[in-house]
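Q: whatever this is, show me its structure:
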Amino acid sequence: MDQDSAKQTKTRGSPALSGGHESCNTPVQEVTVGKRKSRTDDEGANREKKRRLDIKDTELEVCQEVTVAEFEAKYQQQYMLGAGGCGSVFAGFRRKDYHPVAIKHIPKDQVYCKHQDDTGREISIEVAVMMRLQEEKSGSVGASAPISLLDWYDLGQELILVLERPVPAVDLYEYILANKGPLPEEEAKIILRQLVKAAVHLQDNEIFHRDIKVENILIETGSDVPRVRLIDFGLSCFTKQETLKGVFYGTRWHAPPEWRRSRQYSAGPTTVWQMGVVLFQTLHPGEPFKTSSFLKNLLPISETLSEKCQDFMRVCLTQDPKERPSLKQIRLHPWLN
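A: Next comes the predicted model:
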């Protein structure tokens, strides 16, 4: 999904995020193994139709309508950027200064993971994670790899997130397609170096993205060096890197071997596996990566790559999670340095 993100809060104030626990109510064995793209601009902009809220309480209905009006007064929604298992994303802009934004609509029944803050209120984990990241940012919007949350609205039947939208930018999936072949190894190294740094940053904040893949990595293309931005935290959670998880959230094709064997996985080793998957797809475009195919040696690592690059990929894709290096260890790998 070609999504973007942004900074700040919602109309009712920010929950305290220092504590709380993850509450994932709906198991999702696979949320988007690919992408569903929207129509192109030439086919016309996809404008959202106003949604009628089926609410019996009159006072609540008035409150919801005021919130919708507040959103529409502040932002102009334009064409669809993409859609997937966790909602639809539209391009847009902030009316007061024409600042580009991405507007993500998430039906409440597609808010798979929630977080309970210190007040006991349940909010979307995507909002909670992005607000925690925003709290610890020292710079302005766009200063770190994760896309920033600018605003959010709980409309009862759906959640609307207003996110930073870097321009120009394209997701890594499209970036690779535009290259019409594997990226040059040196360019892949630039991307992976930034991606590993971003993953370490999330780990330091006890955040597990759970679905890092080429479709969820945005590449800013406005300079000579591509810049990595991480998007779509809808399946993420707060966790210690070694805590075992018993329900898999993310892209089934990319599930680590330990999930296939024991139906358990943890944040640190899984994220390292995902670094290997992203690098593999960056340098071996064409057939989609599937863990099952890789384990059967049906997806060999290209011998045309440098020895250091091949070694980096192999260690990330080590089958045994206990033998797989940590994020901080792969950050020191000779190929990246």
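Q: okay, CA-based contacts and neighbour counts for the rest of this
A: OK.
Q: so how far is G84 from G34?
A: In this view, G34 and G84 are 9 Å apart by CA to CA, to the nearest Å.
Q: whoops, D42 was the one
A: Separation of D42 from G84 (CA to CA): 22 Å.
Q: got it, and Q203?
A: From Q203 to G84 the distance is 26 Å (CA to CA).
Q: and the two? which has more neighbours close in?
A: Q203 (21 against 16; other CA atoms under 10 Å).
Q: Q76: which element?
A: Under the criterion of DSSP states H and E, Q76 resides in strand 75-84.
Q: who's in contact with that strand?
A: Residues from elsewhere that reach strand 75-84, judged by CA atoms under 8 Å, 6 or more residues apart in numbering: 1-3, 31-32, 35-39, 41, 44-48, 88-95, 103.
Q: of those, buried ones?
A: Buried subset of those (neighbour count, 16 or more other CA atoms under 10 Å): 1-3, 32, 38, 45-46, 88-94, 103.
Q: quick one: which of those residues is nearest R12?
A: I103 (18.9 Å; CA to CA).
Q: list the contacts for that closest one?
A: Contacts of I103 (CA under 8 Å, 6+ apart): Q77, V89, F90, A91, G92, I160, L161, V162, L163.
Q: let's see this one next, to set against the first:
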Amino acid sequence: MESVHEPCEYTNNTAENHAHQLDETPAPGETDGGRKKAGREEKKKCFWRWPFGLDETDGGRKETGIEEKKKCFWRWPALALRFPCRRTAKRNLVKAEKKRKRVAGTSRRHDKGTVPFITKNHSYILRCYKIGPKLGKGGFGLVYAGTRRKDGLKVAVKFSLKPPNMPYITVPGHPKRLPLEIGLTLTANKCPRSPQIIKLLDWQEYTDHYIMVMERPLPCMDLLSFMELHGGTLNEDTARHVMRQVIRAANVCCENGVYHRDIKPENLLVNQDTMEVKLIHFGCGALMKESAFKFFCGTREYIPPEFKLTGKYHAKPMTVWSLGILLFEMVCGDFPTAKDLYMTAANIWTKPGLSQECCKLICDCLQPMPKKRLTLEKMHLHDWFKVMDEIMERTSENDTCHGHP
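A: So this is what the prediction gives:
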């Protein structure tokens, strides 16, 4: 259930005091987030990631200590599409268990020394929030656990350095243009909002960095760590429950004029007790537009084939492609190989242990031609989700038969 908290009384620079309506300002120039270059030392995984720059990592899924091999491609007949061939990832359950114990708000250790960025210029932040242990870090940012002093609300406090030429957007009701991540998070949460989207509670901007204060659900971990704790894959029922929520979040983002552009396990938080999912990290996103995007900012493994072929892609078809990759990861434990993509394009992909409806949904999402993909608006109506609806109906009927209201 969603909990609503009042903003800190010391400032009017909060999410609740802004009219969350998308203006007519054109989308800022998208930056090519890229990924790490070949041969560069792999960085440590973390679920809070800095969105900008050419050093964006791929989620730490390559096996450490092994030199990256040159990609191999299958050539798609007639269209000459190219699909990357990936190695099978190894998942260390011991490390995953340690990571689970370091989940936000549980037993993460305090780092020695002072908190970076915190100075006398941050008197407002220190007055309103108590800064706790570090939750994660990226190339240009750090995330700390925090507590709102006014009411004890648990929050996540993100400190982010501003990269050169950082894009800004205009949010109606705010007198100044805001950093992209702040503006998109606010806009994604305007009405109608979804509890599956992380809520921005407060923020402060400075000359060379900005600070975001967000809700911190407890307990929670990123979806990739959750998958590792379950042997690297999720059963269909769990994957279906997660996918339904992610699709809802993606649809609400688009309805509110926000294109997330980096939906992946690392950017999804899962509450292990309630199985509620929240979409985080809008730093790679952009404002929705009817025309095609010509730059890609996100994760390499989620690049749609039309961008590799033409250098262009549209927001919703690309989102469907990324959701197909996400579902494949959840039920198979890794990215699809070139052979997998060849078979999904031909609608003949199957996997032992998976239902026919699940395999069909993956094929419908991973079509190389955008016009042949399932539409984002109709994803929740797929036959695969009807199984859950039928189970819920039978449960409701059984409760009624036994005299339960």
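Q: what's the TM-score here?
A: The pair, once superposed, lands on a TM-score of 0.81 when counted by TM-score structural alignment, normalised by the length of the first structure; 310 aligned residues with a CA RMSD of 3.1 Å.
Q: the second structure: which residue goes with I176 of the first structure?
A: Residue correspondence to the second structure (TM-score structural alignment): I176 of the first structure is matched to M227.
Q: what's the burial count for K371 of the second structure?
A: When counting by other CA under 10 Å, one arrives at 9 neighbours for K371 of the second structure.
Q: the helices in the first structure, which residues?
A: Using DSSP state H, the helices of the first structure run over 58-74, 125-135, 172-179, 185-204, 257-262, 267-283, 291-295, 307-316, 327-331.
Q: tell me which of those helices is the most buried.
A: Scoring the helices of the first structure by mean neighbour count under mean count of other CA atoms under 10 Å gives helix 267-283 as the most buried, with a mean of 24.
Q: read off where it ends up in the second structure.
A: Mapped onto the second structure using TM-score structural alignment, helix 267-283 of the first structure spans residues 315-331.
Q: what residue in the first structure is the furthest from its centre?
A: Computed with CA atoms, centre = their mean, the residue of the first structure farthest from its C-alpha average is T58, at 36.7 Å.
Q: hang on, the earlier thing: wait, the match of I176 of the first structure sits on V331?
A: No. Using CA atoms under 8 Å, M227 of the second structure makes no contact with V331, being 9.4 Å away.
Q: shared neighbours, the two?
A: What both M227 of the second structure and V331 touch, as defined by CA under 8 Å, 6+ apart, is the set T233, L234.
Q: so what's the residue nearest the centre of the second structure closest to, chain neighbours aside?
A: Against the mean C-alpha coordinate of the second structure, by CA atoms, centre = their mean, the closest residue is N267 at 2.9 Å. In this structure, N267 of the second structure finds its nearest non-sequential neighbour in I280, 5.3 Å apart by CA to CA, 6 or more residues apart in numbering.
Q: trace the one you found over to the first structure, please.
A: Aligned by TM-score structural alignment, I280 of the second structure pairs with I231 of the first structure.
Q: pretty sure its match is touching K213, no?
A: No. Applying CA under 8 Å as the test, I231 of the first structure and K213 come out as separate, 9.9 Å apart.
Q: how many other residues sit next to the equivalent of I263 of the second structure over in the first structure?
A: Matched by TM-score structural alignment, I263 of the second structure corresponds to I212 in the first structure. Residues within reach of I212 of the first structure, counting by other CA under 10 Å, total 26.
Q: ok, I212 of the first structure - contacts?
A: T271, Q274, M275, V278.
Q: what do you get for R12 of the first structure?
A: For R12 of the first structure, no contacting residues are found, by CA under 8 Å, 6+ apart.
Q: and it, how close does it get to T67 of the first structure?
A: Separation of R12 of the first structure from T67 of the first structure (CA to CA): 11 Å.
Q: try K240 of the first structure
A: Distance, K240 of the first structure to T67 of the first structure, using CA to CA: 36 Å.
Q: where does the strand holding Q76 of the first structure end up in the second structure?
A: On the basis of TM-score structural alignment, strand 75-84 of the first structure is assigned to residues 129-138 in the second structure.
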